[in-house]
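Enquirer: Provided below for reference: sequence and predicted model.
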Amino acid sequence: MKLLKLVPDNTNINFLKLRLPFYIISLLLMAASVGLVLTKGLNLGVDFVGGQMIRATFTQSQTVPVGDLRETIGKLGYGEPILQQFGKPNEVSIRMKLPEGSDQQPDLANQMANKITAAIKVGHPDARIDGVDSVSGKVSGELFQTGMLALGLAMVAISIYIWIRFEWQFGVGALFALLHDVTLTIGMFALTQMEFDLNIVAAILTLIGYSLNDTIVVYDRIRENLKKYRRMPVPELLNLSVNETLSRTVVTSLSLLITLLALLVLGPNVIFGFTAAITLGIFVGTYSSVYMAAPILIWLKVSSASFVPTETALDRQEKLARGESPERP
C-alpha cells in the first residue's frame, strides 16, 4: 500500500519570488496591530488590572439582560460595572473595581462579591454564578510587568541561542519572525477585545516555542545547503531549503490544527482565548518561518562563506609542508 504524502517529493515552489510584497503586507499588519493596541487597547483581565470578576450564566434566557443586570449591580453603590459577553450569548463577565481600603482589609472585597452575587440571584433567579476572582491592584500590576518581561526575555534568549548556533544574521531573522508572530497575535486581541490575561501570556510563550522550532528546522537545512551548494545563488538555495522542509512543516501544523480546531468548537469557554491565540499562532508561525525568517537572510548578506572556516597563515604553512596547495584567500 502506497503511503499518502501531503507534499510530493518533487515539490519546487518559488516561495521567495513574492518575498518583497509579503514583507510589505507583514509590516503593514504589524503596524496595524500596534495601532490597534494604542487606540483600542487590550481588554485586560482581572489578572492585570486588579478588581473583582464574577462570571454568570442565565440558564433560562438566550441572551444576557444587560440593562437590568447593570441596574441591579449599580444600586449596590460599588460603582459602574463592566459587563462583557463571555462565551455564549447568555454568559456574562462582570468586572468591578475593588472597594477603597481593600488592600488593608481584604474582607471588603469578599463582602462586595457576596453582595453582588446575592443581588444577582434575587433579581435574576435563573442566574448561575460560575466563578468569582479577585486580584489586588498591586499584585495585578506586578503580574502584568512580569508577564511582559517574560515575553521579552524569551525572544531575546532565543535570538542569542540561534546567534551562537548559527550566525548573527540568523539570530536577527529569528527575532524578527518572533516579533512578527507576537505582534499579530496581540493585535488580534486588540481587534476582537477578547480578554487578555495570564492564560494568553502562556499561549504566546507557547507560540514562541512553536515558531522557534519551525524556524530552526528551516535554518538548519539552509546551513547544510550553504555548505553543500556553495555556488548556488542564495535565493535559489533558500527556496530549495524551504521546499525540503515543507513536508515536515505541513504535517506538524495540520496535526496541531486538528486538535486546536476541536478545542475551539467543543472545548470549554474558559480556554477559548488561549486556544484562539495558539490557533492563530500556528498560521503566523508557519508563515513567518517561510516568508519572514528565510528572505531576511538575503538582505543580511548571508552566503556560503559564512560557514567556511577562514584559512590562517599557519594553516597554509602546514599544507605547504605536507605538499598540498593552500587555498587562495
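Expert: Arrived safely, thanks for sending. Numbers count the residues shown, from 1 in each chain.
Enquirer: switch to C-alpha atoms for all contacts and neighbour counts from now on
Expert: Noted.
Enquirer: hey, where'd the strands end up in the stretch 51-200 of the chain?
Expert: 51-58, 82-85, 91-96, 127-135, 195-196 (DSSP state E, counting those that start in this stretch).
Enquirer: same for the first one, what does it pack against?
Expert: Contacts defined by 3 or more C-alpha pairs under 8 Å, 6 or more residues apart in numbering; DSSP states H and E place strand 51-58 against strand 91-96, helix 107-123, strand 127-135.
Enquirer: any idea which of the ones you listed is most buried?
Expert: strand 91-96 (a mean of 22; mean count of other C-alpha atoms under 10 Å).
Enquirer: and it, what does it pack onto?
Expert: Other helices and strands packing on strand 91-96, by 3+ C-alpha pairs under 8 Å, 6+ apart, are strand 51-58, strand 82-85.
Enquirer: dump the residue contacts of the residue nearest the centre of the chain.
Expert: In the chain, the centroid-proximal residue (C-alpha atoms, centre = their mean) is Ile204; its distance is 3.4 Å. Ile204 makes contacts with Leu151, Val182, Thr185, Ala277, Ile278, Gly281, as judged by C-alpha atoms under 8 Å, 6 or more residues apart in numbering.
Enquirer: Repeat that for Ala56.
Expert: Taking C-alpha under 8 Å, 6+ apart, we find Ala56 in contact with Glu91, Val92, Ser93, Ile94, Ala127, Arg128, Ile129, Asp130, Gly131.
Enquirer: again, only this time at 6 Å
Expert: Contacts of Ala56 were listed using C-alpha atoms under 6 Å, 6 or more residues apart in numbering, and they are Glu91, Val92, Arg128, Ile129, Asp130.
Enquirer: The third one against Thr57, yeah?
Expert: In this case it means Arg128. Yes: Arg128 is within contact range of Thr57, at 5.1 Å (criterion: C-alpha atoms under 6 Å).
Enquirer: Pasting the second one now:
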Amino acid sequence: MEIFKSNKVYNFMGRRIPFLGLSSILFIASIVLLLVKGLNFGIDFAGGTIVQVKYEKAAPIPDIRDVLKTKPEYANAIISKFGSDKEVVIRLSGSSSDLSTDISDRIHKVLDPTGNFEIRRVDIVGPKVGGELREKGLMALSLSIFIILIYVSYRFEWRFAVASILALIHDITIALGAISLFSVEVNLDILAAILTILGYSLNDTIIVFDRIREGVQTSKETALKLIVNESVSRTLSRTTLTSLTTFFVVATLFAFGGEIIHGFAFTLLVGIIVGTYSSIFIAASFLVQLKFSIADFRAKEADKLKRQKEKEKLRAMYEKGTV
C-alpha cells in the first residue's frame, strides 16, 4: 500500500531551515519547562505512599481533604480522582517508616466518617529507594544513548551516529517537555515509555539512513541534498504507515486503557508523533548540517572494496598453492 507516489521526490531539504527552526523552538521551550516547572516525580522516584480508595457512591473529595487535614502526618496529602467518580488516589509524601506499620488500617480509621469505601491498593516506596530508582533510570537512559552511538558509528559513519543521537535527544527532550507541561506523573512506566521512544525513533531513523547510504553508493548524484530528498521520499509511505498503525493502537490504550496507563500511553503518543517528524524532517537535516561528504564516503567504500578483492585474490592463490 502506497500513501505517497514512489516515483515522486519531495524537496525536504529545501525546507529544512523552517523545520529546524520549529524544532529549536520546541526544544528550547521544553528545556525551559523542565528547568522552571520540572517533572512531577511519582512515588517510584520521589518516595512516598499511594492509597487507592473506592467508594460506593461518588467520592466526597472535599470531606476527604478536611478529614486528612486533622491529622498532621496526612496534612499535605494530595487527593485526585482515579478513573471514575467513585475512586480516588491519595498521595502521601511519607513512607511506611514514618507513617505507621499498617497504613491501610490507619487510613481506613481516618476516612471512616466520609462514607462506605474499600481500600483497593497501597503502594509504599521509601525515599532512599526512590532516589536509587531515579539514579538507575537516568543511568539506563544514558547507557542506551551511548550504546546507540557506538552501534550507528560501527554500522554507518560517525556523522550518521551524531545525527541520530541529536535526533534522539531532540525527541526525548520534547517528550519530557510535554510530560512537564501536562504534569504527568513520572514513574517507572514513564521511564519504560521513554526507552520505548528511543528504540522506536532510532528504528525509523536507521531505515532512513540505510536508504541514504544506499543512495550514496548507487546514485550518480553528487549533491547530498538531492540524495537525501530521494531517499526520504522512498521511505515516506513505509514510515507513515508504520507510525499510523502504532499511533492508533496507543491512542486506543490512552482512550480505553484506564487511568493507570494514561501517563504511559500519553508519553508514547507524543513520542510517536515527534519521532516520526524527526525521522522525516530532522535526522537527515542534521546529517546535511554536519557536512557529510559523498566523495569521501565513496572513496572509503571503493578502498574497502579494493582491499576485500585483494584478500579474496590472495585466498584463492593460497588455495591453489601458488602462495
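Expert: Good, I have the coordinates. As the structure is a computational prediction, the values presented were derived from the model and not from experiment.
Enquirer: rewinding a little: dump the helices and strands packed on strand 51-58 of the first structure to a markdown table, plus distance to Arg165 of the first structure.
Expert: Formatted as a markdown table, the entries for those read as follows, by distance: least, C-alpha to C-alpha, whole Å:
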| stretch | distance to Arg165 of the first structure |
| --- | --- |
| strand 91-96 | 47 |
| helix 107-123 | 51 |
| strand 127-135 | 42 |
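Enquirer: neighbours around the counterpart of Leu290 of the second structure in the first structure, how many?
Expert: For Leu290 of the second structure, the aligned position in the first structure is Leu300, judged by TM-score structural alignment. By the measure other C-alpha atoms under 10 Å, the count of residues near Leu300 of the first structure is 13.
Enquirer: ok, for Leu300 of the first structure, nearest residue in space, not its chain neighbours?
Expert: Nearest-residue entry for Leu300 of the first structure: Gln169, 6.1 Å, with adjacent residues in sequence omitted and distances by C-alpha to C-alpha, 6 or more residues apart in numbering.
Enquirer: The second structure: which residue goes with that neighbour?
Expert: With TM-score structural alignment as the matching criterion, the partner of Gln169 of the first structure in the second structure is Arg159.
Enquirer: quick one: its match and Tyr151 of the second structure, what's the gap?
Expert: The gap separating Arg159 of the second structure from Tyr151 of the second structure is 12 Å, by C-alpha to C-alpha, to the nearest Å.
Enquirer: ok, the two, which is more surrounded?
Expert: When Arg159 of the second structure and Tyr151 are compared on other C-alpha under 10 Å, the one with more neighbours turns out to be Arg159, at 19 against 14.
Enquirer: What residues of stretch 165-172 of the first structure count as buried?
Expert: Residues Phe166, Glu167, Trp168, Gln169, Phe170, Gly171, Val172 are the ones in stretch 165-172 of the first structure that count as buried (16 or more other C-alpha atoms under 10 Å).
Enquirer: swap in stretch 310-318 of the first structure?
Expert: Arg316.
Enquirer: And it, how far out from the chain middle?
Expert: Centroid separation between stretch 310-318 of the first structure and its chain, computed with C-alpha atoms, centre = their mean, to the nearest Å, is 47 Å.
Enquirer: Likewise for stretch 16-23 of the first structure?
Expert: Between the mean C-alpha location of stretch 16-23 of the first structure and the chain-wide mean there is a distance of 23 Å, by C-alpha atoms, centre = their mean.
Enquirer: now swap in stretch 48-67 of the first structure and tell me
Expert: In terms of C-alpha atoms, centre = their mean, the gap separating the centre of stretch 48-67 of the first structure from the centre of its chain is 28 Å.
Enquirer: again, but for stretch 66-82 of the first structure
Expert: On C-alpha atoms, centre = their mean, the centre of stretch 66-82 of the first structure falls 35 Å from the chain's centre.
Enquirer: What residues sit buried inside it?
Expert: By 16+ other C-alpha under 10 Å, the buried positions in stretch 66-82 of the first structure come out as Leu69, Arg70, Thr72, Ile73, Pro81.
Enquirer: before we move on, back to that, between the helices and strands packed on strand 51-58 of the first structure, which one is nearest to Gln317 of the first structure?
Expert: Closest approach to Gln317 of the first structure among these is made by strand 127-135 (70.7 Å; C-alpha to C-alpha).
Enquirer: average gap between that closest one and the second structure?
Expert: Once fitted to the second structure, strand 127-135 of the first structure is off its aligned match by 1.9 Å on average (mean C-alpha distance after the TM-score superposition for the first structure).
Enquirer: angle of that strand against helix 107-123?
Expert: Interaxial angle, strand 127-135 of the first structure versus helix 107-123 (axes from the mean of the first three to the mean of the last three C-alpha atoms, to 10 degrees): 170 degrees.
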